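Sequence plus predicted model, see below.
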Amino acid sequence: MPNSTRVVLADESGHAVGSALKSEVHHLDTPLHFAFSCYVFDSQGRFLATRRSLSKLTWPGVWTNSCCGHPAPGERIGDAAHRRLQQELGLTPTKMGMVLPDFRYRTTMDNGIVENEICPVFAAFVTDGEPSPDPSEVADYRWFAWPSFRDRARSGELQVSPWATLQIDLLVNFLDDPKTWPMRDLSNLPTPWDRPLIVGG
């Protein structure tokens, strides 16, 4: 089992160059590191939005995509996404794929804390049923018709996290039905996601 309390640091070319404790990596000069975002949909095509726990260091209480996380040293990013969906929401997807493999962002909170991530985006599909959120990660959740959530987030009617705002501006290029989105299968991911993120490799 990888050490999920550490995150993998990256250089500007997207190579793993070290690791740091997750509890210490986010600050006023956060180094570039690997992460992921996941958008969960049910069989009706509804999207699962979550509100971040008020105890989170970054963007507490903000509505966002279904799940976020960091691959640990030695962990494949697809495995990390599966792990976090189970840990945060009690969900096991029946299908998952990468929809925005090249997403990267840097943003700063009002208090100066920085997020700085290479953060590919996944879509995951689950059978009908309600999640079982971990309250230390998720304060609330809500199901939306995807076009409604997308359009309300883009118009500013619904305030969402800065990374979700940027991601939605790219996902708008896909069709309204998430089942039709082009996805990279987790068994055939492009470099560097086709191997575990080995620090110093």
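Alright, I've got the coordinates.

hey, let's count contacts and neighbours off CA atoms from now on
Fine.

ok, now which ones touch the residue most central in space within the chain?
With distances taken as C-alpha atoms, centre = their mean, residue 37 lies nearest the centre of the chain, 1.3 Å away. Contacts were defined as C-alpha atoms under 8 Å, 6 or more residues apart in numbering; by that measure residue 37 touches 65, 66, 67, 68, 69, 81, 119, 120, 121, 122.

ok, the fourth one touching residue 39?
No. Under the contact definition of C-alpha atoms under 8 Å, residue 68 does not touch residue 39, with a separation of 9.1 Å.

now the strands: where do they sit in the protein?
With DSSP state E as the definition, the chain shows strands at residue ranges 6-10, 16-21, 33-34, 36-41, 46-52, 63-64, 67-69, 95-100, 104-108, 114-118, 121-125, 138-145, 184-185.

With residue 87 as the reference, name the closest of the ones you listed.
Closest of the strands of the chain to residue 87 is strand 67-69, at 9.9 Å (criterion: C-alpha to C-alpha).

still on that earlier bit, which one of the contacts of residue 37 is nearest to residue 31?
Distances from the contacts of residue 37 to residue 31 were compared by C-alpha to C-alpha; the smallest belongs to residue 119, at 13.5 Å.

ok, structure two:
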Amino acid sequence: MNAVPIIIPAIAADGSLYPVEKLKVHTDGLFHLAVSIFIFDGDHLLIQKRASSKYHCGGMWANSCCTHPHWEEPLEQCAHRRLSEELGISVSLLPRLVVEYSADVGSGLHEHEKVTMYTGTADRATLRIEPDPLEVEETRWVTRDQLHAEIAQNPESFTPWFRIYAERYPELTF
């Protein structure tokens, strides 16, 4: 049985949205919508190690959660859906920034995204994280200094977009 392709919103030159299969936006480097989430507990940020089986950037560390909305799915609904699917958690989220970036993510794939960034807070002592092993290999909480030191020492251990976020938007990585 073949999986039904996921259709996500790509962005035309005039700013209008049109539906495209998710893998096609990455193989063709099409500009598209995305969501990135940053969950904090005081001076700690929740990060995740992507499952090694992911179609790109498997086994690399990323922000708390990131994804693409399905066609016609509201962005905030998408953010909550994906937190639940990937990490098994639900927290209140606030939209923070809308940014654009472009990056080679390996294996002939390219991200060119208009990203709505959300932040949320949680108590790491009581938050019960139940990651889907097909999505997430590991989670941990890091401080700003730990994160930036690790990125400087082993940049290849972090997804291209997370390295971009840490450099360009330090307010979201603390």
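Arrived safely, thanks for sending. Since the model is a prediction, treat every value here as computed from it, not as a measurement.

Now the TM-score, please.
Here the TM-score for the pair of chains, by TM-score structural alignment, normalised by the length of structure 2, is 0.84; 168 aligned residues with a C-alpha RMSD of 2.4 Å.

What is the burial count for the residue mapped onto residue 134 of structure 2 from structure 1?
Alignment of residue 134 of structure 2 against structure 1 is given by TM-score structural alignment, with residue 136 as its counterpart. Close neighbours of residue 136 of structure 1, defined as other C-alpha atoms under 10 Å, add up to 12.

who's in contact with the residue nearest to residue 136 of structure 1 when sequence neighbours are not counted?
Residue nearest to residue 136 of structure 1 in three dimensions, not counting chain neighbours: residue 53, with 5.9 Å by C-alpha to C-alpha, 6 or more residues apart in numbering. By C-alpha under 8 Å, 6+ apart, residue 53 of structure 1 lies in contact with 60, 61, 135, 136, 137, 138, 139, 140.

Next, count neighbours for the counterpart of residue 65 of structure 1 in structure 2.
For residue 65 of structure 1, the aligned position in structure 2 is occupied by residue 63, per TM-score structural alignment. The tally of other residues near residue 63 of structure 2 (other C-alpha under 10 Å) stands at 25.

Pretty sure residue 63 of structure 2 sits against residue 38.
Yes. In terms of C-alpha under 8 Å, residue 63 of structure 2 counts as a neighbour of residue 38; the distance is 6.1 Å.

between those two, what contacts are shared?
Counting by C-alpha under 8 Å, 6+ apart, the common neighbours of residue 63 of structure 2 and residue 38 are residue 46.

on that earlier part again, which position in structure 2 pairs with the residue nearest to residue 136 of structure 1?
With the correspondence set by TM-score structural alignment, residue 53 of structure 1 lines up against residue 51 in structure 2.

gap between the nearest residue to residue 58 of structure 2 once chain neighbours are set aside and residue 28 of structure 2?
Excluding its sequence neighbours, the residue lying closest to residue 58 of structure 2 (C-alpha to C-alpha, 6+ apart) is residue 52, at 4.0 Å. Taking C-alpha to C-alpha, to the nearest Å as the measure, residue 52 of structure 2 falls 23 Å from residue 28 of structure 2.

now do residue 92 of structure 2
Residue 92 of structure 2 sits 34 Å away from residue 28 of structure 2 when distances are taken as C-alpha to C-alpha.

cool, residue 18 of structure 2 as well?
Using C-alpha to C-alpha, residue 18 of structure 2 is found at 15 Å from residue 28 of structure 2.

try residue 119 of structure 2
Between residue 119 of structure 2 and residue 28 of structure 2 the computed distance is 30 Å (C-alpha to C-alpha).

Then residue 127 of structure 2?
Residue 127 of structure 2 sits 39 Å away from residue 28 of structure 2 when distances are taken as C-alpha to C-alpha.

check contacts around the residue nearest to residue 58 of structure 2.
58, 59, 60, 137.

ok, the residues you listed in structure 1: which stay?
Comparing these with structure 1 on both residues aligned by TM-score structural alignment, their matches' C-alpha atoms under 8 Å, the contacts found in both are 58, 59, 137.

Could you export those to JSON lines, including columns for neighbour count and distance to residue 163 of structure 2?
Supplementary listing: those in JSON lines, determined by neighbours: other C-alpha atoms under 10 Å; distance: C-alpha to C-alpha, whole Å:
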{"residue": "58", "neighbour count": "18", "distance to residue 163 of structure 2": "15"}
{"residue": "59", "neighbour count": "19", "distance to residue 163 of structure 2": "15"}
{"residue": "137", "neighbour count": "18", "distance to residue 163 of structure 2": "19"}
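
ok so, going back, ok, of the contacts of residue 53 of structure 1, which one's closest to residue 17 of structure 1?
For residue 17 of structure 1, the closest of these turns out to be residue 137, at 27.7 Å, with distances computed as C-alpha to C-alpha.

these two touch, right, the closest one and residue 52?
Yes. With contact defined as C-alpha under 8 Å, residue 137 of structure 1 reaches residue 52; the gap is 6.1 Å.

Tell me which of the two has more neighbours.
When neighbours are counted by other C-alpha under 10 Å, residue 137 of structure 1 and residue 52 differ, and residue 52 comes out ahead with 26 against 21.
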